[in-house]
Each structure stands twice: as C-alpha cells, then as structure tokens.
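>>> Give me a 3D structure for the following:
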Amino acid sequence: MPQYQLVLASTSPFRKSLLEKLTLPFSCAKPDCDETPLMNETPQQLVMRLAQTKAQSCQQPTGCLVIGSDQVCVINGQIIGKPLTRENAIKQLSEQSGQSITFYTGLALHNTTTGETDVCLDTFVVHFKTLSQQAIEHYVDKEQPFYCAGSFKSEGLGIALFERLEGKDPNTLIGLPLIDLIHLLEKQGVEVLTTDNLV
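The predicted structure is shown next:
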C-alpha cells in the first residue's frame, strides 16, 4: 500500500478546520489559480474547473494527494460574491430574504504520483426566512460575514436566518464536502477510519 502525504490546496481557515474533523495528518498549500469565469461557463462547470485547477496548481512532489475545492453561491441564476462591506452584506441578505439560494461546491483530489485527478460536485440549497431589516442589520453587525458568499456563517448565528437547509452534507455549505472527500480518498486506497498510509 503506497504512503501518501495529504495536502489541502487552500489558505481558508474554514476549509482547514473542516478537514481537521477527519483527524488525518495534512498540510496546507496556497493554490495558484485565476478564478475568472470563462465565457458561457455554468456555475457548476466553474467550480469543478477551479477545484481541479487548485488541486493541480500546488506543485507538490510525488506521493501527495492534493485536495482542491471551490464554491459559488447562486440566486435567481446569478453568482453572488463575497460582500466585503456592511452595506453589501445588508443588500445581499435583503435580496435573499424569503428566497432559496443554491451553493455549488466543486471538489478535486489530485494524485501527484499517477497524475490522476478525480472531480465531483455537491449541491446545497438554503431556504431563507422572511427577514426584517432590523434582523438583517443586527445579524450583520453581530457576525460581520463580509468574507462569506451569501453574507452569512451557517456554522454560527447565520443558522437563525434559515427556514430549512437541503443537502446531503452540512460541511458542503461551509466549503468542503467531507462525505464526497472520504469517497475520493477511498478510491485512492485511503480508508479514513482505519488508514495507516498517510504520513
């Protein structure tokens, strides 16, 4: 059984903390990736392409399994970015009030020994409650979700914004589909619960 090093192609503290749930040894690397959408590219195609590009861009030595992930948030067919400011966060949440928004998360696992890359897509739908302006402003001031697509942190107080959540893996919403990742690792011979081939 080959020995692998696991590498997360991300500098996101959210993805790092998610991967830590699996209690596997891993390191982080900064991906080199232009995230500009291509002409006529769907959100699904975009996140799968970027996840693959991130995983393959880290220039790791042989013997590594490199994880790449990318996510977009879509409402009424439009990709929503990170708000970055209080004003934009309030605007995003006002537009999402009473609506359903979809998160598409691409996941890739690149084997630097074989050159093989597996890519998959997970979808998660968030159904918002009808929110008052006061509630929106209070939430934004309390949690300041300026670097979160959709202007909320579902792992925190953001849960109070929702009517219901729809998807197979709550980790997907935060940015790393662990159920899908476990499946991709198993395809490479890494059994998460019993593994002894990660170094």
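
>>> hey, let's count contacts and neighbours off CA atoms from now on
Fine.

>>> right, and residue 52 touches residue 108 too?
Yes. Counting by Cα atoms under 8 Å, residue 52 does reach residue 108; the two are 5.2 Å apart.

>>> anything in contact with each of the two?
Counting by Cα atoms under 8 Å, 6 or more residues apart in numbering, the residues touching both residue 52 and residue 108 are 68, 69, 117, 119.

>>> Farthest pair within those residues?
Put simply, by Cα to Cα the two of those set farthest apart are 69 and 117, 12.5 Å from each other.

>>> Look up the residues that both of those two are in contact with.
Common neighbours of residue 69 and residue 117, using Cα under 8 Å, 6+ apart, are 52, 108.

>>> Look at those two and report which has more neighbours.
Ranked by neighbour count (other Cα atoms under 10 Å), residue 69 and residue 117 place residue 69 first, with 29 against 18.

>>> So the more buried one belongs to a helix, correct?
No. Counting by DSSP: H, G, I helix; E, B strand; the rest coil, residue 69 is not part of a helix but strand.

>>> what sits against it?
Shown in contact with residue 69 (Cα under 8 Å, 6+ apart): 9-10, 47, 50-52, 54-55, 105-108, 175-176.

>>> this one next, for a side-by-side:
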Amino acid sequence: MPRTLILASTSRYRRELLDRLRLPYEVHAPGVDETPLAGETPLALSQRLALAKARAVADRFPEAIVIGSDQVADLNGEPLGKPGDHARATLQLRRMRGQTLVFQTAVAVVCAATGFSAHEVAPVRVTFRPISDDAIERYLRAEEPYDCAGSAKSEGLGIALLEAIDSDDPTALVGLPLIRTCRMLRAAGVDLL
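This is a model prediction of the structure:
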C-alpha cells in the first residue's frame, strides 16, 4: 500500500502546483517559526525552513512522505519575505525595480519511517523592469500580492513588472519546483505515473 503524501504548507500556490501531479495528498500546516537566524543567508534560510517544515509534519505523521518548501527572495544578500501588507509591498517593489534578484526556492522530502530525507534548491534569477511609483501602486491595487515573497506574482499580472526570468525549473518561482520535487518523490518511492 502506498504511503500517504503530505504537503507541509499553508500556501495555496504550492497546493495548486502539487495538484498538477494528480496524486492524492493531504495538507498539514507545519507550524515552523520562519524568522531568519542572525547572519543567515537567503539560500541557507530557504533550505533550513523547507527541511524544518517537512520534518515538523513528518514527526506527527512518521509513515507519510512529506514535502516541505520555502522561498526567500535574495536582494544582494538580503532576504525579502512576504510583505504582508500594502506599505511593505510598496517598499519592496521600489527597492527591486531595475534590480536582479535570486529567488531561492527550496524543497525537502522526508519520510521518518524509512529515514528518507532529501532537499534541493531551485534558484531563479529575476530581473525587474525600472517601474514607476504609479505603476507599482496600480499593480498592487490590482493583484494584492501580499502573501508572495518579493511582492509580485509572475503567474499573474506581476509578469508585467519583469524584464527576465532565468530558471531550469519553471514552477520554482511560483513556490514549488516540481522537477526537483518529482525527482525526490521518485527517490522516496512514489510512483508518479
């Protein structure tokens, strides 16, 4: 009998992406503190949180295969998370205009019963156009991306803010790198097809 698959996330974006695999799965909130540690790089933060989320849920459901993921926008070494509100989103987008950021999207797959644990990062280089304050305001009012790292949804109107996206895993920028996720699920024993 196949093991239960669990997504350790409250993100609707990650659920929408995982739905593409057409596998039955459950969703459980990991309840992990996402505060960066002193001096922690965006890359290290995304890796630590993805693994912590997967392990937290695997501790509660040891027989399951658990997916954890996290994304941190890296602006010249500074982590940018979810803005949470309009004012912070405005400040983020003003700082990011004309800049190239790396969105560090980490994913981890854990099964406590088998001892399986793997994690990978799918870095995505994103170049923002030099957008005006007025364009930022119009965008934020139209899409309200306050729950997205970096304050822009590339899968929606946010694409109009961008000059370029460079990635080898096309779903990584949305929040769950499915190529890497599939690779780890296969390694954990999940039959994807």
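
>>> which of the shared contacts of residue 52 and residue 108 of the first structure lies closest to residue 155 of the first structure?
residue 69 (18.3 Å).

>>> just the helices in the second structure please.
For the second structure, the helices defined by DSSP state H occupy 12-19, 42-60, 86-96, 133-143, 178-187.

>>> Let me know which of those helices is tucked in deepest.
Among those, helix 42-60 has the highest mean neighbour count (mean count of other Cα atoms under 10 Å), at a mean of 23.

>>> now for that one, which elements pack on it?
Here helix 42-60 of the second structure touches strand 5-8, strand 65-75, strand 100-111, strand 116-128, going by 3 or more Cα pairs under 8 Å, 6 or more residues apart in numbering; DSSP states H and E.

>>> can you put these in CSV and add distance to residue 156 of the second structure?
As requested, those are exported to CSV (distance: least, Cα to Cα, whole Å):
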stretch, distance to residue 156 of the second structure
strand 5-8, 23
strand 65-75, 18
strand 100-111, 17
strand 116-128, 15
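
>>> Go through these and name the closest to residue 157 of the second structure.
Here strand 116-128 is closest among these (Cα to Cα), at 13.3 Å.

>>> wait, which of the helices and strands packed on helix 42-60 of the second structure is closest to residue 154 of the second structure?
Closest to residue 154 of the second structure of those, according to Cα to Cα: strand 116-128, at 9.8 Å.

>>> Might you report the residue contacts of the most centrally placed residue in the first structure?
By Cα atoms, centre = their mean, the first structure has its centre lying nearest to residue 175, at 2.1 Å. Residues near residue 175 of the first structure by Cα under 8 Å, 6+ apart: 14, 15, 69, 70, 71, 105.

>>> neighbours around the closest residue to the fifth one other than its chain neighbours, how many?
Spatial nearest neighbour of residue 71 of the first structure, excluding adjacent residues (Cα to Cα, 6 or more residues apart in numbering): residue 105 at 4.3 Å. As a burial measure, residue 105 of the first structure scores 27 neighbours (other Cα under 10 Å).

>>> Please tell me how far residue 141 of the first structure sits from residue 135 of the first structure.
Here the criterion is Cα to Cα, to the nearest Å. By it, residue 141 of the first structure lies 10 Å from residue 135 of the first structure.

>>> I meant to write residue 172 of the first structure there.
From residue 172 of the first structure over to residue 135 of the first structure the distance is 26 Å, taken as Cα to Cα.

>>> Residue 3 of the first structure too?
For residue 3 of the first structure, the distance to residue 135 of the first structure - Cα to Cα - is 51 Å.

>>> Next: residue 194 of the first structure.
Distance of residue 194 of the first structure to residue 135 of the first structure, computed by Cα to Cα: 46 Å.
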